[in-house]
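Novice: Next one to model:
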Amino acid sequence: MFNISIKINEPKRLIDQIASGLRDSITSGRLKPGEQLKEMEIADLLRVSRSPVREAIRILNLEGLVDLFPRRGARVHLITLEDVKDIYQIREMIEGFVCSLSAENMQEEDIAELEKHWGLMEVHSKNGNLDNYLEASTNFHNKLIASCHNKKLETIYQGLLNWFKLFRSFIHTADIQKTRASSSLLEHRAIIDALNDRNKDLSEKLSREHVQKGRDNLFQVLKLAN
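Specialist: Predicted coordinates for the structure are as follows:
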């Protein structure tokens, strides 16, 4: 039986609801990388026909979260080193640019909100609550992106979030990630301080280094898993 939870509500298009539920199940780790998605079983579970399930799976295939194989059906995408390299390369460029742009224009209330998210990260790090730490970290980075007040850039970044969630669902149980959280906390602190000092070059440098270290950590986890 599939480990998915989807609530069907009439106002929203059925295909979108199924795609959203499957997407959440994949990025949360309830559906594991490589796990087969059987249209009939999902349709029976949701009490719908196979057609909207098939279309929902196609949407996830276009997003890169599901792989389709002729005569073998669909499987949750297996994370590769190439995936990590590509996504983190984009992330490094975006977040480095955002820190450079925001350093000169960030308002006091923006800094205060980053401080709030960092404070939650510190609490969760000390308590060893990795899931809550990662959620607070995600909120920190979302606020960082929002602080540059560029809606188009926010949209592009939001398109990467499913990949970030997928990566985190894969590594959140690894002991190496718990160690990474401690050093990551200090890196976030340094980024806030550089932004608060309106140091454009240092903000960008620290942001890029932070993303690179996250990438290298994920590389290490993937290599150990293989």
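Novice: hey, let's count contacts and neighbours off CA atoms from now on
Specialist: Will do.
Novice: Do a quick rundown of the helices in the chain.
Specialist: 14-27, 39-46, 50-63, 81-103, 108-127, 130-146, 151-158, 161-171, 175-196, 200-225 (DSSP state H).
Novice: how near is residue 58 to residue 79?
Specialist: For residue 58, the distance to residue 79 (CA to CA, to the nearest Å) stands at 18 Å.
Novice: what number of residues lie near residue 106?
Specialist: 18 (other CA atoms under 10 Å).
Novice: List the residues that contact the residue nearest to it when sequence neighbours are not counted.
Specialist: In space, and not counting its chain neighbours, residue 106 is closest to residue 147: 6.5 Å by CA to CA, 6 or more residues apart in numbering. Residues near residue 147 by CA atoms under 8 Å, 6 or more residues apart in numbering: 102, 106, 110.
Novice: Among those, which one sits closest to residue 90?
Specialist: residue 102 (18.1 Å; CA to CA).
Novice: That closest one reaches residue 148, doesn't it?
Specialist: Yes. Here residue 102 reaches residue 148: they are 5.3 Å apart, a contact under CA atoms under 8 Å.
Novice: To compare with the earlier structure, here is another sequence to fold:
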Amino acid sequence: METRFDSTADAVASGLRDLIVSGELVSGERLVERDLAERFEVSRIPLREAIQRLAREGLVEIFRNRGAVVRMLSEQDVEELYGLRALLEGDAIFHSVKRIDDETLARAELVHRLLGEAAATQKQGELNREFHELLYGACGNARQLAAIRELRAQVERYERLQNTLLAGTPSFQHEHEAILEACLARNARSARALTVAHIDSARRIVLAVVERMAAQA
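Specialist: Down below sits the predicted model:
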């Protein structure tokens, strides 16, 4: 049974993760324990455990003298993360297409339409995540889905910095539509190839964001 400490640390980790992904805590920003403990109304013990968890996820970096800071991804980090995403997400959709039910596909179609209509960047991010999770969910591998979510969390803040990445970019909506059509046709090979190409498009845009941020640092 989960202890109260674990539950508190989970809640704080989730809250910190949201602050990082949304950009409220920016790359290179120091995590001040006193301020965060007051914000989340917790003691420093579960807060430190939450920070350790985010460090294991790659969102935070801990230095002996500086404490914890929001990690800035390098160009190599981006290449590695998106390489893994392409492998895991391509495989997930390949297996999911064979099992996904009509109700889930209908939900994915609705989310795709809502994404095209969304104006707020945060809402776009939520819908984009839901769209992919719906299409991967039937793959039958819970650990693989968890790994995909963790990898996505590490790069999502950079995707949100690039306002043209989601619904504002017609090519991304076209890519989503093509992936959805492949799923509706139960064409697993096409769905995998289109998903890998879609992730590579995101990789190129995020790489440009990271390069620009590094030049400004």
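Novice: Can you tell me the centre-most residue of the second structure?
Specialist: residue 152 (2.6 Å; CA atoms, centre = their mean).
Novice: on that earlier part again, neighbour-wise, which of residue 102 and residue 148 of the first structure wins?
Specialist: Set residue 102 of the first structure next to residue 148 and count neighbours by other CA under 10 Å: residue 102 wins out with 24 against 21.
Novice: what do we get in the second structure for that one?
Specialist: Superposed on the second structure with TM-score structural alignment, residue 102 of the first structure falls opposite residue 96.
Novice: do the same with residue 82 of the first structure
Specialist: If you follow residue 82 of the first structure across to the second structure using TM-score structural alignment, you land on residue 76.
Novice: Contact partners for that match?
Specialist: Per CA under 8 Å, 6+ apart, neighbours of residue 76 of the second structure: none.
Novice: what's the counterpart of residue 148 of the second structure in the first structure?
Specialist: Taking TM-score structural alignment for the superposition, residue 148 of the second structure sits opposite residue 157 in the first structure.
Novice: still on that earlier bit, the residue nearest to residue 106 of the first structure maps to what in the second structure?
Specialist: By TM-score structural alignment, residue 147 of the first structure lines up with residue 138.
Novice: Can you tell me how far its match is from residue 89 of the second structure?
Specialist: From residue 138 of the second structure to residue 89 of the second structure the distance is 12 Å (CA to CA).
Novice: And the residue nearest to the centre of the second structure, how far from residue 215 of the second structure?
Specialist: Going from residue 152 of the second structure to residue 215 of the second structure by CA to CA gives 24 Å.
Novice: Kindly name the residues of the second structure that line up with stretch 185-201 of the first structure.
Specialist: Taking TM-score structural alignment, stretch 185-201 of the first structure hits residues 173-189 over in the second structure.
Novice: which residues sit against the matching stretch?
Specialist: 93-95, 97-98, 105, 108-109, 112, 116, 135, 166-167, 190-191, 194-195, 198.
Novice: what do we get in the first structure for residue 121 of the second structure?
Specialist: Per TM-score structural alignment, residue 121 of the second structure is aligned with residue 130.
Novice: Tell me how many other residues crowd that match.
Specialist: Neighbour count of residue 130 of the first structure, defined by other CA under 10 Å: 18.
Novice: Isn't it up against residue 174?
Specialist: No. At 10.3 Å, residue 130 of the first structure and residue 174 do not qualify as touching, with contact defined as CA under 8 Å.
Novice: The match of residue 102 of the first structure contacts residue 132, correct?
Specialist: No. Shown here, residue 96 of the second structure and residue 132 do not form a contact pair, counting by CA under 8 Å, at 11.1 Å.
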